[in-house]
Structures are given as C-alpha cells and as structure tokens.
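Asks: using only what follows, build the 3D model:
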Amino acid sequence: MFRYDSRYYGSMLTVAWTIMGKAMPPYFYCLFGFLLVAIGGTTHC
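Replies: A predicted model of the protein is given here:
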C-alpha cells in the first residue's frame, strides 16, 4: 500500500512550487493550496 511520507511529499511540493512560481501568477498558489486541502493536504494560503 501507499505509505504517506511527509518529507518526500514535501520535497516534491517544494520542487513543484519552484517550477510553478516561475510559470504561474501568484494567485495560483492559493488555488493550488485550496486544491491540496480538498485532497487532504495542507494549506499554503
């Protein structure tokens, strides 16, 4: 089964955030953060 590793997940998010930060407008962070909350992640907004 899939084991939830917060450190690994967090590092992937950091990379994704860095990439999106260069390509996406700032409000996208709130949108994506809200999506993570809906999925069961943590908010960044």
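
Asks: okay, CA-based contacts and neighbour counts for the rest of this
Replies: OK.

Asks: could you pull out the strands for the chain?
Replies: Read by DSSP state E, the chain holds no strands at all.

Asks: what about the longest helix in it?
Replies: helix 6-23 (DSSP state H).

Asks: how deep is residue 39 tucked in, by neighbour count?
Replies: Residue 39 has 9 neighbouring residues, counting by other CA atoms under 10 Å.

Asks: sequence B follows; please return its structure for comparison with A:
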Amino acid sequence: MIPLIETKMDGKKMNVIDDLVQQGVFKVEGKQLYELSLYELIKEHMEQTE
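Replies: All right, here's what the predicted structure looks like:
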C-alpha cells in the first residue's frame, strides 16, 4: 500500500475544515466539506466570520 503524503495545501484545507466544523458548518450547498476545493472552503469561512 502506498502511504499518503500530506502536502501543505492538504494541511491548510484540513485547518479550514476544522474551523468550519467548530462553527457548526458541516455542508455547503449540499456538499460535504471534504468534497469542496480550498477556494470554496476559504470563501465559506470568510462568510461565516463576517
């Protein structure tokens, strides 16, 4: 089995997902957070913090 290598982008994406989950956001437009791109996650995160 090939081990998964976490990139810096993966780490940033997981940080944003963790922040959104702490704010009570689990889905965006019917999609699970892990299905979204980093751009979409950051956009949602910024909307939640306003």
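
Asks: and the TM-score between these chains?
Replies: With the length set by TM-score structural alignment, normalised by the length of the first structure, the two chains reach a TM-score of 0.45; 30 aligned residues with a CA RMSD of 2.9 Å.

Asks: ok so, going back, give me the buried positions along the longest helix of the first structure.
Replies: Across helix 6-23 of the first structure, burial judged by 16 or more other CA atoms under 10 Å covers no residue at all.

Asks: check stretch 28-37 of the first structure too.
Replies: Buried, per 16+ other CA under 10 Å, within stretch 28-37 of the first structure: 29, 33, 34.

Asks: which one of those is nearest to residue 8 of the first structure?
Replies: Nearest to residue 8 of the first structure among the buried residues of stretch 28-37 of the first structure: residue 33, at 17.6 Å, using CA to CA.

Asks: who are the packing partners of the longest helix of the first structure?
Replies: Counting contacts by 3 or more CA pairs under 8 Å, 6 or more residues apart in numbering; DSSP states H and E, helix 6-23 of the first structure is packed against no other helix or strand.

Asks: still on that earlier bit, taking the buried residues of stretch 28-37 of the first structure one by one, which sit in helices?
Replies: Secondary structure from DSSP H places 29, 33, 34 of those in helices.

Asks: make TSV out of these and add distance to residue 9 of the first structure.
Replies: Formatted as TSV, these follow (distance: CA to CA, whole Å):
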residue	distance to residue 9 of the first structure
29	17
33	14
34	17
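
Asks: nearest to residue 6 of the first structure, of the residues you listed?
Replies: Closest to residue 6 of the first structure, out of all of these and judged by CA to CA, is residue 33, at 15.8 Å.
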